[in-house]
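In: Mind folding the following:
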Amino acid sequence: MNSNDRTIVGLVMLAHAMVHTYELSFPIFLTVWLTEFNATTGTLGIVVGVGYALFGLGALPGGVLSDSYGSRSLIVLCLFGMAGSFLLLSVAPTLPVVALALFLWGISASVYHPAGLALLSKGVSERGSAFAYHGMAGNFGIAFGPLATTLLLLVFDWRTVVGILAVPALIAAFLAFRTNIDESAAVEGQETRADGGVSSLTEFFGTSRTLFAGWFVAVFGVVMMSGLYYRGVLTFLPDLLGELPMFAPVDFAGESLEPARYLYAGLLTVGMAGQYVGGKLTDRVENARAIAVSFGLLAVIAIVFVPASNAGLAPLLAVSFVLGFCLFVVQPLYQATVAEYTPPEARGISYGYTYLGVFGVGALGATIAGVVLQYFSPTVLFTVLAGFAVVASLLGAVLAVRGPSAS
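Out: Modelled structure (predicted):
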């Protein structure tokens, strides 16, 4: 990688880690809010689901803005916005204020993925390695968020912990503001718009029709199913694990330790390996075929998760770590597939639609999980999740057999 590549990769790694640090701290706070606000899992599933939905719904306008105004500025605004939303959350006295803070976080965080991924796909020549490092940084945040939150809650009340977590985003925003990069270095000489991006609603709808008239519609189906599985399995997993007798709270030095939270953080840490492997695979295998296989494995994992949790600690640890690996190996695969099927000048809007599917539609996974757990059982929830994975696997198989790469 040259110096411009390294600067871009460093910038997006920092921002990606911040976004997911906050995103995956919420499931830990949920275990506190259930008691703090005397709320049900269904109610909190809706509250958190709204914030997560905006995380995805804002990706589409974020992608349009990225194509038109560049990625770096949006990343700076994202970091400042997330810090501000956590400062508001730190003083939230009621559940409606918590919902407002999550609303603001969702809007702020939503612009990152289309901006960051468009920046990688247009500015970095070694795309596969860039996706791998970008994904690893995201998983560092995904693992660090729950772990840091859990450790800080041993010492401070939850509002103080939220305030502390706001500080890294402020620092990252200042660092991002000072970077100097060429955002289109890897696509120079290709046919792109001179002014960049979408300039009118007519052009927006025209570009959208062009995208969805082709194989991108199948990729969009894959990412929707991925988002539903991702959010559905992770949102209440700390609470589900905490209900198992083997993970009952342990008193240590006058504090109550929650072993389930550490397994949750460990599962997410394993995802760093999944992101790295997935990123490297994008340069070595047919992405659609790898998508079909990976989601097939996720379907199997969902079916065996509850039986494994009832079989003892060793089977549960094994299936949890395989879940963590496979859950994140798919992300670089579909990110690279989007870049294959879309032109550079529409890359931002393409990733906007992608993360509208992953985090917008996918946010329903949190609501579905909360409602299913309230009225049914974990077995029913994991059966539903297996269904999402099967649909994604079938779409990947269709792309592998009938898509452009198959011809």
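In: rest of the way, CA atoms for contacts and neighbours
Out: Will do.
In: thought residue 365 was touching residue 236?
Out: No - judged on CA atoms under 8 Å, residue 365 makes no contact with residue 236 at a distance of 10.4 Å.
In: Show me which residues of the one helix or strand residue 305 maps to are buried.
Out: Per DSSP states H and E: residue 305 is located in helix 287-311. Residues 287-299, 301-306, 308-309 are the ones in helix 287-311 that count as buried (16 or more other CA atoms under 10 Å).
In: Just after that helix, pick out the following helix or strand.
Out: For helix 287-311, the following helix or strand on the C-terminal side (DSSP H and E) is helix 313-341.
In: Following up with a second sequence; could you model it the same way so I can compare the two?
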Amino acid sequence: MNRASTVITFINIAHALDHLFMLIFATAVLTMAVEFSVPFGELLPLALGGFIAFGALSLPAGWLGDAWSRRHMMAIFFIGGGLAVAATGLARNPTEIAIGLTAIGAFGAIYHPVGTAMLVSHADRLGREIGINGVWGNMGVALSALLTGALAQAFGWRTAFVVPGLASVGIGLVFMAMVRNERRMGSKASNQARIGKAEMMRVFVILLVVAFALGITFNAVTVALPKLIEERIGMFGSAPAVIGTIGFLVYLCGALAQFTVGNLIDRYSLRMILLPVGFAIAPLLLLASYASDWALLAAATGVVVVMYAQVTINDAMTGKYTSDEWRARAFAARYTITFTVGAGAVALVAALHRTGGFTLTLQVLAAVCLIIAVAALFFPDDRPVREDPA
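Out: Here you go, the predicted structure:
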């Protein structure tokens, strides 16, 4: 049997790589726009195919993880995804870039339904492990801005794809050598919630509604953040490395929030945590729509913090209320909604930015996030099993 700590380590690394891969383009596009002499708003939709594949292929990926092998699917993620990312760095025109980004999304679709299910099945403390895993994913998002900005400025945007792609292939080979194929039947950390069957359907409806609203907002904010920093936070300059560093620091705060929320989930009911998080997103987005410089930096950091806290809560919901043999498919259903509607967020940002800039874009997202606040009001009070934090 595999050591749980070894499996969880690789799953955490995979989470960081998954978000890194999906967001390299969001920062690299600033340099690409200059090289190809194409405006930002026209290049951004090239990522649409990747985000569609990221969501649409989650369900078959989750099914294969449950029915075939989660370990084999993760090996395909590391190696296939890495090759797709590296190949995108060799693209010669926008059409080839779009094809490469779609391939990245297809392989990236494997991680969330399969990797998260694998994590939950090896976890002893669900909230803590989900929180730590969320930190890794958030660091992948942060590094997508920092690493891409630095590599693009020093060596060109192509290097920003090739280097992490080849690194993933190497990690995948080590994963295959150290993790054997196995089927686990759950862990003591899962299924801790104590709610009635009549309330179970309400939980899943709320989860899917929140997944819809958060999917749009999450993808829109992560795709738009580098450009938002370039336009409205000018006190540090607008070099790619500077933009990447600011983005990294913003996402670092989000990572700390995920770790904190993950630990709180082991101690308090999900409803108690969901309510303040659910009500905070819309006001912060509205504030960010009018702000600039330091005020925008504070508002944008707040938006990222509550978004990632909500992601951690959603993962805990799914992990608590599903059995191991169906867990990858349950995560897949949730992520299919999150990432499929998130694909539309790319086109939404491009269209709203052309129409009313980021003022209109963030105001529309604030309106969407009112759904999360309403859903939080209807979430039932579960009774978690308290554990000794030591």
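In: Just give the TM-score of the two.
Out: Here the TM-score for the pair of chains, by TM-score structural alignment, normalised by the length of the second structure, is 0.89; 376 aligned residues with a CA RMSD of 2.6 Å.
In: coming back round to it: please identify which of residue 365 and residue 236 of the first structure sits among more neighbours.
Out: Taking neighbours as other CA atoms under 10 Å, residue 365 of the first structure and residue 236 compare with residue 365 leading, 30 against 22.
In: Alignment lookup: residue 302 of the first structure to the second structure.
Out: Counting by TM-score structural alignment, residue 302 of the first structure corresponds to residue 285 in the second structure.
In: residues contacting the nearest residue to residue 393 of the first structure once chain neighbours are set aside?
Out: Of all residues not flanking residue 393 of the first structure in the chain, residue 292 sits nearest, at 4.0 Å (CA to CA, 6 or more residues apart in numbering). By CA atoms under 8 Å, 6 or more residues apart in numbering, the contact list for residue 292 of the first structure reads 392-397.
In: tell me which of the residues you listed are still there in the second structure?
Out: Counting by both residues aligned by TM-score structural alignment, their matches' CA atoms under 8 Å, those that remain in contact in the second structure are 393, 396-397.
In: Just send the residues you listed back as CSV, with distance to residue 376 of the first structure too.
Out: As requested, these are exported to CSV (distance: CA to CA, whole Å):
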residue, distance to residue 376 of the first structure
393, 26
396, 30
397, 32
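In: could you pull out the strands for the stretch 151-300 of the first structure?
Out: Secondary structure of the stretch 151-300 of the first structure (DSSP state E, counting those that start in this stretch): strands at 250-252, 255-257.
In: so which of those gets nearest residue 266 of the first structure?
Out: Evaluated with CA to CA, those place strand 255-257 nearest to residue 266 of the first structure, the distance being 15.4 Å.
In: Check which residues of that closest one are buried.
Out: residue 257.
In: Output the contacting helices and strands for it.
Out: If you count contacts as 3 or more CA pairs under 8 Å, 6 or more residues apart in numbering; DSSP states H and E, strand 255-257 of the first structure packs onto strand 250-252.
In: Not counting residues beside it along the chain, what's closest to the counterpart of residue 339 of the second structure in the first structure?
Out: Here residue 339 of the second structure is matched to residue 359 in the first structure, going by TM-score structural alignment. Excluding the flanking residues, the one nearest residue 359 of the first structure by CA to CA, 6+ apart is residue 56, at 3.9 Å.
In: Identify the residues contacting the host helix or strand of the one you found?
Out: Using DSSP H and E, the element containing residue 56 of the first structure is helix 41-57. Helix 41-57 of the first structure has contacts (CA under 8 Å, 6+ apart) with 26, 30, 34, 99, 102-111, 355-371, 373-374.
In: Report the mean distance between the helix or strand following it and its aligned residues in the second structure.
Out: Note on helix 41-57 of the first structure: by DSSP H and E, the next helix or strand toward the C-terminus is helix 59-69. By mean CA distance after the TM-score superposition for the first structure, the fitted helix 59-69 of the first structure averages 0.9 Å away from its aligned residues in the second structure.
In: roughly how far is helix 59-69 of the first structure from the heart of the chain?
Out: 18 Å (CA atoms, centre = their mean, to the nearest Å).
In: go on, stretch 203-211 of the first structure?
Out: 25 Å.
In: Now do the buried residues in that stretch.
Out: Neighbour-count burial for stretch 203-211 of the first structure, with 16+ other CA under 10 Å as criterion, is recorded at 204, 207, 211.
In: what does stretch 274-289 of the first structure give?
Out: 274-282, 287-289.
In: With distance to residue 142 of the first structure added, can I get the residues you listed in CSV?
Out: Below are those laid out as CSV (distance: CA to CA, whole Å):
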residue, distance to residue 142 of the first structure
274, 13
275, 12
276, 14
277, 17
278, 16
279, 17
280, 20
281, 21
282, 22
287, 24
288, 25
289, 27
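In: taking these one by one, which sit in helices?
Out: In helices, judged by DSSP state H, the following of these are found: 274-281, 287-289.
In: For residue 16 of the first structure, state which of those is nearest.
Out: Distances from residue 16 of the first structure to those, taken by CA to CA, are shortest for residue 275, at 12.7 Å.
In: Against residue 243 of the second structure, how distant is the aligned residue in the second structure for that closest one?
Out: Under the alignment (TM-score structural alignment), residue 275 of the first structure pairs with residue 258 in the second structure. Counting by CA to CA, to the nearest Å, the separation of residue 258 of the second structure from residue 243 of the second structure is 23 Å.
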